[in-house]
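Undergrad: heads up, no residue letters with this:
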């Protein structure tokens, strides 16, 4: 029998490819994610700003499952310019009851997660210097604001 894996999480930012993702395709993506996540003991939250096509997502669960899913996301043609805001061991789940919660987000709110680094305007779209050092607590505070009835897992 395999030993249980430690709880792990990844928080990342990316842009939707092309002209963004339609509401219908977003709902389809969420249905797929929720089914997959249930089967793989994953939970999390997806935020999407439709005006700038920006995603911020939290994925949490067993380390191997989280890392495998994130590797798939990095190669998913629906995403571009993905970068990790934070990853590491977690002492508990931020979204334990959500196979994949979702909330639409205003661009200014997403950018507040990083203290507004000009993410989209950067020519090479690299992670802002120093972000990983400052992100965890700031991101957790920001993301916990979405743990309300507005962000649903239905």
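TA: Here it is on my side, so go on. Treat the numbers as computed from the prediction; the structure is a model and nothing was measured.
Undergrad: CA only for contacts and neighbour counts going forward, please
TA: Will do.
Undergrad: show me how far stretch 101-112 is from its chain's centre.
TA: Stretch 101-112 sits 11 Å away from the centroid of its parent chain (CA atoms, centre = their mean, to the nearest Å).
Undergrad: could you tell me the end-to-end distance of it?
TA: In stretch 101-112, first residue to last residue: 20 Å (CA to CA, to the nearest Å).
Undergrad: also this one, for the comparison:
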């Protein structure tokens, strides 16, 4: 079965607390470890950007579960592609909460994050989502 990388952006219904973010991360790590999925989750200003990598069936099931999760809305698929190797193999789920100052210190990315991750602007620039995920996760 092919190895797939999927990247999406979504919005939380409201700003999440540290405890709520920790619960999401803990649940993701547990699920992803069982499914052989790796990836990174970025969060800023009530907005998520996530990459998940793994076998196609596991990615499809996980993405379906994400779309049905009532903690967020407006799930926007940025990319889904077959890959030869994982870009984020170190984490069952890496995580980083970004402050406004962090992304403003990267002038190329600041316009893509006016009040969170702007899915349309990010999606209009092929490869920029992967670059941002690498940059902000330290991958």
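TA: Yes, it's here. What you are looking at is a predicted structure, and each value in this text was computed from that prediction instead of being measured.
Undergrad: so stretch 27-43 of the second structure corresponds to what in the first structure?
TA: The aligned range for stretch 27-43 of the second structure in the first structure is 32-48, by TM-score structural alignment.
Undergrad: give me the buried positions along the lengthiest helix in the first structure.
TA: Using DSSP state H to define each element, the first structure has its longest helix at helix 23-39. By 16 or more other CA atoms under 10 Å, the buried positions in helix 23-39 of the first structure come out as 30-31, 33-34, 37.
Undergrad: counterpart of residue 128 of the first structure over in the second structure?
TA: Aligned partner of residue 128 of the first structure by TM-score structural alignment: residue 120.
Undergrad: could you give the number of residues near the counterpart of residue 145 of the first structure in the second structure?
TA: Aligned against the second structure by TM-score structural alignment, residue 145 of the first structure finds its counterpart in residue 135. Using other CA atoms under 10 Å, residue 135 of the second structure is surrounded by 11 other residues.
Undergrad: looking at this, residue 135 of the second structure is in a helix?
TA: Yes - counting by DSSP: H, G, I helix; E, B strand; the rest coil, residue 135 of the second structure is found in a helix.
Undergrad: where along the first structure do the strands fall?
TA: 7-16, 43-49, 54-62, 79-89, 101-104 (DSSP state E).
Undergrad: next, format these as JSON lines and append distance to residue 118 of the first structure.
TA: JSON lines is the format used below for the strands of the first structure (distance: least, CA to CA, whole Å):
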{"stretch": "strand 7-16", "distance to residue 118 of the first structure": "13"}
{"stretch": "strand 43-49", "distance to residue 118 of the first structure": "15"}
{"stretch": "strand 54-62", "distance to residue 118 of the first structure": "12"}
{"stretch": "strand 79-89", "distance to residue 118 of the first structure": "14"}
{"stretch": "strand 101-104", "distance to residue 118 of the first structure": "20"}
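Undergrad: residue range for stretch 89-106 of the first structure in the second structure?
TA: Under TM-score structural alignment, the match for stretch 89-106 of the first structure is residues 82-99.
Undergrad: residues contacting that stretch, please?
TA: 2-5, 25, 28-29, 32-33, 36-45, 53-54, 136-137, 139 (CA atoms under 8 Å, 6 or more residues apart in numbering).
Undergrad: from those, keep the buried residues only.
TA: Buried members of the contacts of stretch 82-99 of the second structure, counted by 16+ other CA under 10 Å: 3-5, 25, 28-29, 32, 37-45, 53-54, 136-137.
Undergrad: which one is the residue nearest the centre of the first structure nearest to, not counting chain neighbours?
TA: Centroid check for the first structure by CA atoms, centre = their mean gives residue 57 as the closest residue, at 0.8 Å. Nearest non-adjacent residue to residue 57 of the first structure, counting by CA to CA, 6 or more residues apart in numbering: residue 46, 4.5 Å away.
Undergrad: relative to residue 133 of the first structure, how far out is the one you found?
TA: Distance of residue 46 of the first structure to residue 133 of the first structure, given as CA to CA: 22 Å.
Undergrad: pretty sure residue 58 of the first structure sits against residue 66.
TA: No - applying CA atoms under 8 Å as the test, residue 58 of the first structure and residue 66 come out as separate, 9.8 Å apart.
Undergrad: what do those two both touch?
TA: With contacts defined as CA under 8 Å, 6+ apart, the residues shared by residue 58 of the first structure and residue 66 are 9-10.
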